[in-house]
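Asker: Sequence first, then the predicted structure, then my questions.
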Amino acid sequence: MYSELPPTEAPDDGGVRFTVLGPLEVLRAGVDYAPTTPKVLQLLAVLVMRPGKMVHIDTLIQELWSYNPPRTVRTTLHTYVYHLRRCIDQNGLAADGEQLLATKQSGYTFYIDPSQVDTHRFFRLQQLGHEHQDAGNHAAAADAYRAALDLWSGPPLANVHCGPILSAYRTELLEQRRSVLHLRIEAEIVSGKHRELIGELRSLATGSPLDEALHGQLMRVLGRSGRRSDAMAVYRRLRSRLAGELGVEPCDDLQLLHRELISEGDHH
């Protein structure tokens, strides 16, 4: 179904894959070999975040100890790197742990290919969705976006204690997921699925009570399914919540949508 994605020119990676969109896992043949020591797992997460690129030692120190590193910080970091290499060697995840996780002058490089990390496929499918959407092929766009969302198994790096660097990365990934979800629903609305989306959008709007984009989508699918009064009720609830919690009015798009629903009623 996604033959538009060319096969990735993967190096000889021994079939090892890394998941970030959920718990951090190091998978080979369905078995997870991720280290269990929290700090070693955290170190691995930062390296996987920048596959094949040098990660500066200061970045690792900032992530692992925030702004309060121990006096023996470099020695401790070397120990964690040693444990990670041992995990790689003992589980046969690479021919040589020291070549895979190489020491550089000012940091470390984890020589994995970006295609070994699930985020790579997520962003490729997101891009494919954009291309289909630009070409006006909304059903194919929705399929690509749905495939991107299917890669998620939970909150990103769910099993990792995140310091400042990983917390920012996690926030960025969640924002990307929210954007793809919005685009998927948008593509489905444009391709004529209204009634099918009502339940999902109601539940999403309940979970994000101040998300105006989601409420706008819910209003539109209700309106197009002949449920104008329900759509207007959604608007009223959101409006009073925004006023009560943030002291603001709904955005212009939503106000326009609301006016359109009112005028449709006047025309009937």
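Answerer: On my side now, so go ahead. Numbering: from 1, shown residues only.

Asker: okay, CA-based contacts and neighbour counts for the rest of this
Answerer: Will do.

Asker: Residue 96: neighbour count?
Answerer: When neighbours are counted by other C-alpha atoms under 10 Å, residue 96 registers 14.

Asker: wait, doesn't it sit right on residue 89?
Answerer: Yes - with contact taken as C-alpha atoms under 8 Å, residue 96 and residue 89 are classed as touching, separated by 6.5 Å.

Asker: So which residues of the stretch 51-200 of the chain form strands?
Answerer: Taking DSSP state E, counting those that start in this stretch as the criterion, the stretch 51-200 of the chain contains strands spanning 54-56, 101-103, 107-110.

Asker: Return the list of helices and strands in contact with the last one.
Answerer: Counting by 3 or more C-alpha pairs under 8 Å, 6 or more residues apart in numbering; DSSP states H and E, the packing neighbours recorded for strand 107-110 are helix 38-49, strand 54-56, helix 57-65, strand 101-103.

Asker: how about 7 Å then?
Answerer: Under the contact criterion of 3 or more C-alpha pairs under 7 Å, 6 or more residues apart in numbering; DSSP states H and E, the helices and strands touching strand 107-110 comprise strand 54-56, strand 101-103.

Asker: so how far is the last one off the chain centroid?
Answerer: The chain centroid and the centroid of strand 101-103 are separated by 28 Å under C-alpha atoms, centre = their mean, to the nearest Å.

Asker: cool, stretch 154-166 as well?
Answerer: How far stretch 154-166 lies from its chain's middle: 12 Å, per C-alpha atoms, centre = their mean.

Asker: Check it against this one:
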Amino acid sequence: MDISVLGGLTVRENGVSITPTAPKPRQVLALLALRADQVVTVPTLTEELWGTAPPRSARATLQTYVLQLRELIGAALVRDPEGAAPRTAKDVLVTTPGGYLLHSSGGGHDVREFERLAGLGYRAMDAGDFQGAARQLREALSLWTGAALADVQTGTQLSPEEKRLEETRLCALDQRIDADLRLGRHRELLGELSVLVSRYPMHETLHGQFMLALHRSGRRTEALETYQRLRRSLIRELGLEPSAGLRRLQLSLLMAGPEAGQDAAVPARGGERAVRVG
């Protein structure tokens, strides 16, 4: 089984789509697919579908959705290779004492592959291998075709998963940009960062990276204007000033000439390294 959630939901068995078009069964499959090879309890599925006020018929309706998914799985199993051990839809979407489990049978899962590649990228960054880090993180990010679960309505279980996945994508993205900056690719990053700071108008790390890329490209005035736009957004929306790290970067740019300045750095998260101006 091949599972993709980093964009639209796509689940295939033997190359055949088992993704339903109806919203509720699609929601059930999305949660089972995100937690493939793990039991998802009936109360968890019920809460995802109906929140804290499920109808009296919730359990029977959930069983109907599972039956619909098994019909799609059964049609795909017809294409099992000759000589393979026979399987039924109940072997793939298993009823357990407390809920249901979707067997991936070792197939592809884009979230797991993203996390594997991103992990390799983070380790390469820690080792000072910026070329390798940029390559691994770029490959990880290429698995995303849009927002996670973009075509699935999300409830109390899927919404936090959606937010968690987006945060992991942003972390990988700012680390990949960090690696590219360390490799001197500031001019190549300008277009991408211009789009990103518009999309995330209060994301300090991305703004700091954009400021640094602009400065290194001889565009210090635009770098300082970027800081002021961010500051206005933070004060207007949150009543906060930029972080101390970003203020230090602004001060370093103010004091540095267009070709000078070795001390400023992009503010880093947690234990991440900062990126120097020069």
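Answerer: Looks like it came in fine. All values reported here derive from a predicted model rather than from experimental measurement.

Asker: Now compute the TM-score of the two chains, please.
Answerer: The TM-score (TM-score structural alignment, normalised by the length of the first structure) is 0.89; 253 aligned residues with a C-alpha RMSD of 1.9 Å.

Asker: coming back round to it: and of the helices and strands packed on strand 107-110 of the first structure, who's closest to residue 129 of the first structure?
Answerer: With C-alpha to C-alpha as the measure, strand 54-56 is the member of those nearest residue 129 of the first structure (30.9 Å).

Asker: What is the mean deviation of that closest one from its aligned residues in the second structure?
Answerer: On superposition with the second structure, the mean distance recorded for strand 54-56 of the first structure (mean C-alpha distance after the TM-score superposition for the first structure) is 1.0 Å.

Asker: Provide the aligned range in the second structure for that strand.
Answerer: Aligned by TM-score structural alignment, strand 54-56 of the first structure falls on residues 39-41 of the second structure.

Asker: Distance check, residue 251 of the first structure against residue 228 of the first structure.
Answerer: 20 Å (C-alpha to C-alpha, to the nearest Å).

Asker: so what corresponds to residue 20 of the second structure in the first structure?
Answerer: Residue correspondence, TM-score structural alignment: residue 20 of the second structure in this structure matches residue 35 in the first structure.

Asker: what's the answer for residue 63 of the second structure, then?
Answerer: Structural correspondence for residue 63 of the second structure with respect to the first structure (TM-score structural alignment): residue 78.

Asker: Same check on residue 183 of the second structure?
Answerer: With TM-score structural alignment as the criterion, residue 183 of the second structure pairs with residue 191.

Asker: what about the longest helix in the first structure?
Answerer: helix 164-190 (DSSP state H).

Asker: quick one, what contacts the residue nearest to residue 106 of the second structure when sequence neighbours are not counted?
Answerer: In space, and not counting its chain neighbours, residue 106 of the second structure is closest to residue 1: 7.3 Å by C-alpha to C-alpha, 6 or more residues apart in numbering. Contact partners of residue 1 of the second structure, counting by C-alpha atoms under 7 Å, 6 or more residues apart in numbering, are 12-14, 104-105, 107-108.

Asker: out of the residues you listed, who has the most neighbours?
Answerer: When neighbours are counted as other C-alpha under 10 Å, the busiest of the contacts of residue 1 of the second structure turns out to be residue 13, with 23 neighbours.

Asker: isn't that residue right next to residue 79, touching?
Answerer: No - Residue 13 of the second structure is beyond contact range of residue 79, at 8.8 Å (criterion: C-alpha atoms under 7 Å).

Asker: ok so, going back, could you report the separation of the residue nearest to residue 106 of the second structure from residue 44 of the second structure?
Answerer: In this structure, residue 1 of the second structure lies at 23 Å from residue 44 of the second structure, with C-alpha to C-alpha as the measure.

Asker: Residue 142 of the second structure matches what in the first structure?
Answerer: Using TM-score structural alignment as the criterion, residue 142 of the second structure maps onto residue 150 of the first structure.

Asker: Tally up the residues packed near its match, please.
Answerer: For residue 150 of the first structure, the count of nearby residues is 11 (other C-alpha under 10 Å).

Asker: Equivalent analysis for the one 4 residues further on, please.
Answerer: If you count neighbours by other C-alpha under 10 Å, residue 154 of the first structure ends up with 11.

Asker: hang on, it packs against residue 19?
Answerer: No - because the distance of 10.9 Å does not satisfy C-alpha under 7 Å, residue 154 of the first structure is recorded as not touching residue 19.

Asker: Report the separation between the residue nearest the centre of the first structure and residue 151 of the first structure.
Answerer: In the first structure, the C-alpha nearest the mean C-alpha coordinate belongs to residue 173, at 3.6 Å (C-alpha atoms, centre = their mean). Computed as C-alpha to C-alpha, the residue 173 of the first structure to residue 151 of the first structure distance reads 12 Å.

Asker: what's the counterpart of residue 226 of the first structure in the second structure?
Answerer: Matched by TM-score structural alignment, residue 226 of the first structure corresponds to residue 218 in the second structure.

Asker: oh, I was asking about residue 208 of the first structure
Answerer: The criterion is TM-score structural alignment: under it, residue 208 of the first structure has residue 200 as its aligned partner in the second structure.

Asker: Please report how far its match lies from residue 172 of the second structure.
Answerer: The value you get for residue 200 of the second structure to residue 172 of the second structure, if C-alpha to C-alpha is used, is 15 Å.

Asker: now residue 89 of the second structure
Answerer: In terms of C-alpha to C-alpha, residue 89 of the second structure sits 37 Å off from residue 172 of the second structure.

Asker: Likewise for residue 40 of the second structure?
Answerer: 28 Å.

Asker: Many thanks, I have nothing further to ask.
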